[in-house]
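Peer 1: Could you look at this predicted model? Sequence included:
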Amino acid sequence: MNQTPEDFLAGLRAAKLVAIVRGTDRDAATAAALALMEEGFRYVEVALTTPDAPAAIAAIRASAPPGALVGAGTVLSVADVKDVVAAGAQFIVTPALADSIREAARRDLPVLAGALTPTEVHEGMNRGATLVKLFPAFIGGPRYVKALLDPFPSVPLVAVGGVGAADAAAYWDAGAAAVGPGSPLVGDAASPGGDLDALRARARDYLRTAAGHPRVDG
């Protein structure tokens, strides 16, 4: 199942969560991503800094439960976009204003474009981003999200970087469309010998927080 950028935006707003898996081992990253999906995460990204990331994406795509989408993160170049699309990625995420944004938009592929400053937020949307990934969000916190949305009320922001389960509600209250937990969620689970049971417990914490938070359409 693929989603148009419009459907992806609506789906991510409803889910309020996108998981970020940055592993040190392909098989461990695959297992971690699938565990997150089994617990109820609908959107899971695997960073290209993970060894053999395209193979992990392909394996996740083949085994993902219905309704769960796998994306590729740290996608920087046009060649990266081609590689991850061939592997089956259903959305991409960038850490910065990279060439990959326009290429993904050209392919009608949902893209979360990395940005931090107001100028970067504006430019990310101009390049065709579906949402803007505010990274690293912990630098400014929820107050910074709210400040950015004053001049850009229609820009869907995803707060990424240091967002724990206890922090998520403050970002949603500030107007973020979603949050993207990485290490606070995944921990050591994407490395050999990592604790998948602990990952599943943390995943349930995030999902309970999202389910209990009133949805605010924007």
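Peer 2: That came in fine, so what should we check first?

Peer 1: contacts and neighbour counts: CA atoms only from here.
Peer 2: Noted.

Peer 1: Can you name every helix or strand that whichever helix in the chain runs longest contacts?
Peer 2: If you go by DSSP state H, the chain has its longest helix at helix 196-211. Applying 3 or more CA pairs under 8 Å, 6 or more residues apart in numbering; DSSP states H and E, we find helix 196-211 packed against helix 26-39, helix 168-174, helix 183-186.

Peer 1: could you dump those to TSV with distance to residue 120 and mean neighbour count?
Peer 2: Listed next are the helices and strands packed on helix 196-211 as TSV, based on distance: least, CA to CA, whole Å; neighbours: other CA atoms under 10 Å:
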stretch	distance to residue 120	mean neighbour count
helix 26-39	29	23
helix 168-174	19	21
helix 183-186	24	22
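
Peer 1: here comes the other one, which I'd like you to weigh against the first:
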Amino acid sequence: MGTPLEPREEQVLEVLDRLYDEYPDSTISLDFSNRLELLVAVVLSAQCTDERVNGVTADLFEKYRTPEDYATADVDELSDDIGSITYHNNKAKWLKSAAETIVEEHGGEVPDTMEELTELTGVGRKTANVVLQHGHDVVEGVVVDTHVRRLSRRLGITEEEYPKGIERDLMSIVPEADWQQYTHLLISHGRATCTAINPDCGDCVLEDVCPSSKLDHEVDLASGEPWG
């Protein structure tokens, strides 16, 4: 007999099973055609919607095609080019600096290791994970964005508060084969149903296994289990 699963592991498997059925085509929603575009898009997406990022990068990627283009750009002009993105002044500086490093230290190629990626200006572990997974087909961890943080905590999968702790916790209980899709599935569900302000518990495929559900349940007195 195998080792019994702990409650959180059972919860993860149930959540994955239902969300795979609900969102069979769930994947990254940023538009990109190469690793550089992916890196730029993910940096821009911090605290900004993917929809807005995609609107900006449609023109940006026509103007800036290589790391050298970003490295030699006038930072004020680059900032204007991404002007509708949150924190565009800082992100313009980050993109220029990261591109300079890519040109000077990596031969113009986006790095393929966590260590090298996180040494780039503006690139934290979350961004690096996305670039590795979708640019290099390397899955080293779980991408923890605002949806993954919110839903993982609401569903009782983790009690950690901050991304590093959440990722470490998730890596210990989410099957490694599901690390990448776990993020996409929770993002899809977070956007569609389990929103930050008014989650639609009445239309949620996870409602009956969610300890944070806002719905009241009658209880079967014989079993102690909720009905419905």
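Peer 2: On my side now, so go ahead. Computed from a predicted model, the values in this text were never measured in an experiment.

Peer 1: May I have the TM-score of the superposed chains?
Peer 2: Aligned and superposed, the two chains score 0.28 in TM-score terms (TM-score structural alignment, normalised by the length of the first structure); 111 aligned residues with a CA RMSD of 6.2 Å.

Peer 1: that older thread, next, format the helices and strands packed on helix 196-211 of the first structure as JSON lines and append distance to residue 92 of the first structure.
Peer 2: Shown next, in JSON lines, are these (distance: least, CA to CA, whole Å):
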{"stretch": "helix 26-39", "distance to residue 92 of the first structure": "15"}
{"stretch": "helix 168-174", "distance to residue 92 of the first structure": "22"}
{"stretch": "helix 183-186", "distance to residue 92 of the first structure": "19"}
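
Peer 1: So which of those helices is nearest residue 131 of the first structure?
Peer 2: The closest of these to residue 131 of the first structure is helix 168-174. By CA to CA, the value is 14.6 Å.

Peer 1: distance of residue 79 of the first structure from residue 103 of the first structure?
Peer 2: As judged by CA to CA, to the nearest Å, residue 79 of the first structure and residue 103 of the first structure stand 9 Å apart.

Peer 1: again with residue 146 of the first structure
Peer 2: Residue 146 of the first structure is 30 Å from residue 103 of the first structure, by CA to CA.

Peer 1: higher neighbour count, residue 79 and residue 103 of the first structure?
Peer 2: Set residue 79 of the first structure next to residue 103 and count neighbours by other CA atoms under 10 Å: residue 103 wins out with 20 against 13.

Peer 1: Look up the closest residue to the more buried one, ignoring the ones flanking it.
Peer 2: residue 78 (6.0 Å; CA to CA, 6 or more residues apart in numbering).

Peer 1: Could you list the buried residues of the longest helix anywhere in the second structure?
Peer 2: With secondary structure taken from DSSP H, the second structure has its longest helix at helix 88-105. Residues 88-89, 91-103 are the ones in helix 88-105 of the second structure that count as buried (16 or more other CA atoms under 10 Å).

Peer 1: in the first structure, which spans are helices?
Peer 2: Under DSSP H, the first structure gives helices at 5-15, 26-39, 53-63, 78-87, 100-106, 118-126, 141-149, 168-174, 183-186, 196-211.
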